[in-house]
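In: Mind folding the following:
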Amino acid sequence: MNTLRVNDIDIAYDSYGSEKNETILLIAGLGTQMIRWTVPFCEMLAARGFRVIRFDNRDTGLSTHFSNHATLDFEALAKTLMSGKRPEIPYTLDDMANDTIGLLDTLGIEKAHIVGRSMGGMIAQLVASKYPERVLSLTSIMSTTGNPELPPTSPEVMALMTRPAPNPMEDEAGYLTHSIAFAKRIAGTAFPFDEDEYRSLIREEIQRAYDPGSIGRQIAAIAVSGDRRARLAKVNVPTLVIHGVDDPMFVPACGKDTAEAIPGAEFMLLDGMGHDLPAQLFEKVIDGIERTARRKG
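Out: Here you go, the predicted structure:
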């Protein structure tokens, strides 16, 4: 793991494959760390002839955190947005997109294939629309456009995601139970949920960094991002949109809307996939990423 100074903050990253190969940059989702892009996934992708870089978004993992900002008040945020005003927040998704390009700049990489999941998909969309000269291809996984007419996440799933969790430093078992319950709820139906593997992943995240406020700050960044469809209409690189039929966070209509917003985008709808990326789907997803990266125009 390495750390670089990017846009006046520290960004932690690591890399797989030869630096001589074209780069695929992997962007993680809401409140999650780069290790959600697991080592086996990165190694499989690198074996297709790419340099693969994963990194911790600002406010997660070993990158700079914004813990000095007040804990998000969801009710106050909603009221401010409903009034048409812009809330005071520490950063936006555009700032996170700028971090992505800043990381490429600091590494001396002129162009890259951009792949993002969930919130990372939103960031990837912004990178492709804002910096077209830096993007070779775009893959948006289990994400959405911000279209206000799309079906929202169910109140039950939102409540599970935003309810206070036990402090893992004081009650690790309670924290793991809390995290696993949510992960099971958003997982797909096609493959058994590997509770032991997920528990190990969450423990690793706790050991790397624990910051209960970061999810709220990133939800706020998403909330003010708005409808990205007009920006997505300008994306002119090969694009793949991957979505799960069973996704309860962003229903399949969200993936379809993303693909329809981007000229020439391919839409890959996967049966039994939820708002997760189980190992059984690695090869299929990597096939899609590679196919998109090899497309011309």
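In: CA only for contacts and neighbour counts going forward, please
Out: Fine.
In: Just the endpoints, please. Distance across stretch 217-229?
Out: 23 Å (C-alpha to C-alpha, to the nearest Å).
In: For that stretch, what is the distance to the chain centroid?
Out: Centroid displacement of stretch 217-229 relative to its chain, using C-alpha atoms, centre = their mean, to the nearest Å, is 13 Å.
In: The structure of the following sequence is requested for comparison with the preceding one:
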Amino acid sequence: MHQIQTKNGIVISYQDFGHKKAPAVILIMGLGAQMTVWPKEFYLELVDNHFRVILFDNRDVGLSSQFDEYGCPSLFDTWINKYLSLGKPAPYTLECMADDVLNLMNELAISRAHLVGASMGGMIAQIIAAKHKQKVISLTSIMSTPGTFHLTTKSIVALLKLLPQHQTTSTHDKAIEYNVKLNQTIGSQGFLPDNVTLRHNATTQVNRAYNPNGIKRQLLAIAATGNRSQLLKKIKAPTLVIHGSEDPIFPIKAALQTAQLIQKSKLKIVTGLGHDFPPVLMAQIAQWITKHINKAENKRIKKQLNKLTK
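Out: Got it, this is the predicted structure:
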């Protein structure tokens, strides 16, 4: 485990796998999830395919900087402030979190990278690909969306589970119980681990770090950032959109919209996938991403060669 401190004082905890001169792949995790949620079956497969893979904790989660001085502003107030321009912003936005990724790249001397973002991480990766084109060789957006939330009965129930309440997360044991129920709610129902494994995984996560108010502040960042549909149209990097057929947070409609907005993107629907990372499905997803990255790398190299021969 390593840490860097950015110029604006934010500490980012990260892991760096693979050869330092290999093509860099940066994995950006979703709402409230630590980098340890990425399955080893997934990222080590990418390392075995000769990529340099960087995992990190987003701000306000895991071992990266916590923004506890902001407390927990109201989600409703954040929406009202944004749409009525009352001048009371959220503690930070997804653009700020995108800057964290760029600062991490700068500290690690990575000029360009392949971005793989899941859920909220997909939103962050989309922003970087649209606003910092020279930094992104390829984009993979997993179980994400171009907007905020596509509310259905199913997604409302799941989103309520995503938002821990103080009364139910005030102790170590209750935090573990919350994590177990969350994964049972948003996970791939046909591939859920047994209860012993779920509890073991939850205990590992809570013991490493747990900050329910940080999760809420990240949710505020999503709300404050708003819809990015017009922004996605500016993305030029080769893009792969991956989505689960059983995602309870973002329906397939969100994936279709993402793919339609990003020019020449490719869409892969994973049968049975919810809003999680079942190890049994990770090899296939890693293969898709490997093929996508290699194609983008070949295109980049060919472009460089053409410049040299002119």
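In: can you pull out the strands in the stretch 51-200 of the second structure?
Out: For the stretch 51-200 of the second structure, strands defined by DSSP state E, counting those that start in this stretch occupy the ranges 52-56, 113-118, 136-142.
In: out of those strands, which comes closest to Arg208 of the second structure?
Out: strand 52-56 (13.7 Å; C-alpha to C-alpha).
In: Could you export the strands of the stretch 51-200 of the second structure as TSV, including distance to Pro193 of the second structure and mean neighbour count?
Out: Output for those, formatted as TSV (distance: least, C-alpha to C-alpha, whole Å; neighbours: other C-alpha atoms under 10 Å):
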stretch	distance to Pro193 of the second structure	mean neighbour count
strand 52-56	23	23
strand 113-118	20	25
strand 136-142	21	26
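In: For Thr144 of the first structure, which residues are in contact?
Out: Residues near Thr144 of the first structure by C-alpha atoms under 8 Å, 6 or more residues apart in numbering: Ser118, Gly121, Met122, Phe250, Cys254, Gly255, Asp257, Thr258.
In: hmm, I was thinking of Ile28 of the second structure
Out: Neighbouring residues of Ile28 of the second structure by C-alpha under 8 Å, 6+ apart: Met35, Leu55, Phe56, Asn58, Leu115, Val116, Gly117, Ala118, Gly121, Gly122, Ile124, Ala125.
In: what about Ala46 of the first structure, neighbour count?
Out: A total of 22 residues lie near Ala46 of the first structure under the criterion other C-alpha atoms under 10 Å.
In: Tell me the spacing between it and Thr23 of the first structure.
Out: 9 Å.
In: Mutual contacts of those two, please.
Out: Val52.
In: and of the strands of the stretch 51-200 of the second structure, who's closest to Gly214 of the second structure?
Out: With respect to Gly214 of the second structure, and counting by C-alpha to C-alpha, the nearest of the strands of the stretch 51-200 of the second structure is strand 52-56 at 15.6 Å.
In: Read off where the closest one ends up in the first structure.
Out: Per TM-score structural alignment, the counterpart of strand 52-56 of the second structure in the first structure is residues 51-55.
In: Superpose on the second structure and give me the mean offset of that stretch.
Out: By mean C-alpha distance after the TM-score superposition for the first structure, the fitted stretch 51-55 of the first structure averages 0.4 Å away from its aligned residues in the second structure.
In: distance between that stretch and the chain's centre?
Out: With C-alpha atoms, centre = their mean, you get 14 Å for stretch 51-55 of the first structure.
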